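>>> With the sequence up front, the predicted model follows.
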Amino acid sequence: MPKINGNEIRPGNVLEHNDGLWAAVKVDHVKPGKGGAFAQVELRNLRNGSKLNERFRSADKVERVRLEQKDMQFLYESDGMLTFMDTETFDQVELPAEILGDRRPFLQDGMTIVVEFHDTEALNATLPQKVTCTIEETEPVVKGQTAANSFKPALLDNGVRITVPPFVGQGEAIIVNTETMEYSERA
């Protein structure tokens, strides 16, 4: 596995640190007035979800881990565990539902998502960047409300509340960006 310097750590990198696998969530490069520069890194443990703040100087060497990514199909959820199937080998993998966090409602039956593996252990799951949803309820269009950035609240079919442009009505299918959880475009 390649070793990288402490100042080369970027958000999303997976590192082997303190005998565990950690994902870099946030990285701040700090240059204090006195002393050497360092990277203040917020890490999340991929196995148990715990968080850790660590300082890495540019001279520190850390082990960078490359995870294998596989497209898998979502089958079902039971007892807080999500079950995914490899579409080529039909192998099934279970991951805790908390791994998706507040994006969990966007997971739909039969959806293809990316599951990341370290050797044979499934560690992480990533939703597609754009998901199609239907608007359950929203306010009717107010005539004359044409301001460029006026948005109105809407409730999606999966129970998530977002804001949409005034021209989008109830029952319409829209595309939502799962990273920012915002309206993207009409479907």
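Yep, that arrived.
>>> Please make it C-alpha for all contacts and neighbour counts, starting now.
OK.
>>> Tell me which residue is most central in this protein.
Nearest to the geometric centre of the chain sits residue 126, at 5.6 Å (C-alpha atoms, centre = their mean).
>>> Give me the residues contacting stretch 154-166.
Stretch 154-166 has contacts (C-alpha atoms under 8 Å, 6 or more residues apart in numbering) with 105-106, 133-139, 141-142, 145-146, 149-153, 181-183.
>>> got the buried residues for it?
Applying a neighbour-count criterion of 16 or more other C-alpha atoms under 10 Å, one finds 154-157, 161-162, 164-166 buried in stretch 154-166.
>>> coming back round to it: give the contact list for the nearest residue to the residue nearest to the centre of the chain once chain neighbours are set aside.
Closest residue to residue 126 apart from its sequence neighbours, by C-alpha to C-alpha, 6 or more residues apart in numbering: residue 114 at 5.2 Å. Shown in contact with residue 114 (C-alpha under 8 Å, 6+ apart): 69-72, 125-128.
>>> Tabulate the residues you listed (CSV), appending secondary structure and distance to residue 27.
As requested, those are exported to CSV (DSSP: H, G, I helix; E, B strand; the rest coil; distance: C-alpha to C-alpha, whole Å):
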residue, secondary structure, distance to residue 27
69, strand, 23
70, strand, 27
71, strand, 28
72, strand, 30
125, strand, 21
126, strand, 20
127, coil, 23
128, coil, 24
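>>> Please compare the first structure with the one that follows:
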Amino acid sequence: MPKINGNEIRPGNVLEHDGGLWAAVKVDHVKPGKGGAFAQVEMRNLRTGTKLNERFRSADKVERVRLEQRDMQFLFETDGMLTFMDAETFDQVELPADILGERRPFLQDGMTIVVEFHDSEALNATLPQKVTCTITETEPVVKGQTAANSFKPAVLDNGVRILVPPFVGQDERIIVNTETMEYSERA
């Protein structure tokens, strides 16, 4: 496995640290007035889900782990476990539903997502960046409300509340960015 310097850590990198596999969630590069610069890294354990804040100086070496990524199809959910199937080998994998966090409502039946494996152990799942949803409830457009950054609240068919532009109406299909959980465009 390749070793990288502490200042090369980026969000999304998977690191081997203290005997566990950690995903870098947030990275802040800090340059204090006194002393050397360092990277303040917020990490999440891929097996237990615990969080850890760690400082890495540029001289520190960290093991970067490469995860195998496979496209898998979502089948069903039972008792808080999501079941996915590999389209080529028909192997089924179960992952806890909380692995998707607040993006869980965007998972739809039959959706193809990316599951990450380390030594044939499923560790993480990533939704597609854009998902099509239907607006079930929103306020009617107010005439004259044409300000550049005016948005109105809307409820999607999966129960998630987001802000949409005033020209989008009820029962319209829109595309939502699952990373930022914001309106992207009309479908």
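Thanks, I have the structure now. Note that the structure is predicted; figures quoted are calculated from it, not measured.
>>> Show me which of the contacts of residue 114 of the first structure are buried.
For these, a burial check counting by 16+ other C-alpha under 10 Å picks out 69-72, 125-127.
>>> circling back to that earlier point, gap between the residue nearest to residue 126 of the first structure and residue 53 of the first structure?
The gap separating residue 114 of the first structure from residue 53 of the first structure is 27 Å, by C-alpha to C-alpha, to the nearest Å.
>>> Widest-spaced pair of the buried residues of stretch 154-166 of the first structure?
Pairwise distances across these (C-alpha to C-alpha) peak at 18.3 Å, for the pair 157 and 166.
>>> For residue 136 of the first structure, which residues are in contact?
Taking C-alpha under 8 Å, 6+ apart, we find residue 136 of the first structure in contact with 154-157, 170-171.
>>> rerun at 10 Å
Contacts for residue 136 of the first structure were tallied using C-alpha atoms under 10 Å, 6 or more residues apart in numbering; they are 154-159, 169-173.
>>> My assumption is that it lies in a strand; please confirm.
Yes. According to DSSP: H, G, I helix; E, B strand; the rest coil, residue 136 of the first structure belongs to a strand.
>>> what number of residues lie near residue 144 of the first structure?
Neighbourhood size, residue 144 of the first structure [other C-alpha atoms under 10 Å]: 6.
>>> for residue 19 of the first structure, same thing?
Count around residue 19 of the first structure with other C-alpha under 10 Å applied: 6.
>>> Go through stretch 47-61 of the first structure and flag the buried ones.
For stretch 47-61 of the first structure, a neighbour-count test (16+ other C-alpha under 10 Å) marks 55-58 as buried.
>>> Okay, and which of those residues map to strands?
Counting by DSSP state E, the buried residues of stretch 47-61 of the first structure place 55-57 in strands.
>>> ranges for the helices of the first structure?
With DSSP state H as the criterion, the first structure has no helices.
>>> Now do residue 187 of the second structure against residue 82 of the second structure, distance only.
Taking C-alpha to C-alpha as the measure, residue 187 of the second structure falls 27 Å from residue 82 of the second structure.
>>> neighbour count winner among those two?
Taking neighbours as other C-alpha under 10 Å, residue 187 of the second structure and residue 82 compare with residue 82 leading, 18 against 12.
>>> Quickly note the distance from the more buried one to residue 72 of the second structure.
Relative to residue 72 of the second structure, residue 82 of the second structure is positioned 12 Å away (C-alpha to C-alpha).
>>> now swap in residue 170 of the second structure and tell me
According to C-alpha to C-alpha, residue 170 of the second structure and residue 72 of the second structure sit 32 Å apart.
>>> and residue 124 of the first structure, what is it in contact with?
Shown in contact with residue 124 of the first structure (C-alpha under 10 Å, 6+ apart): 46-47, 67, 69, 95-96, 99-100, 114-118.
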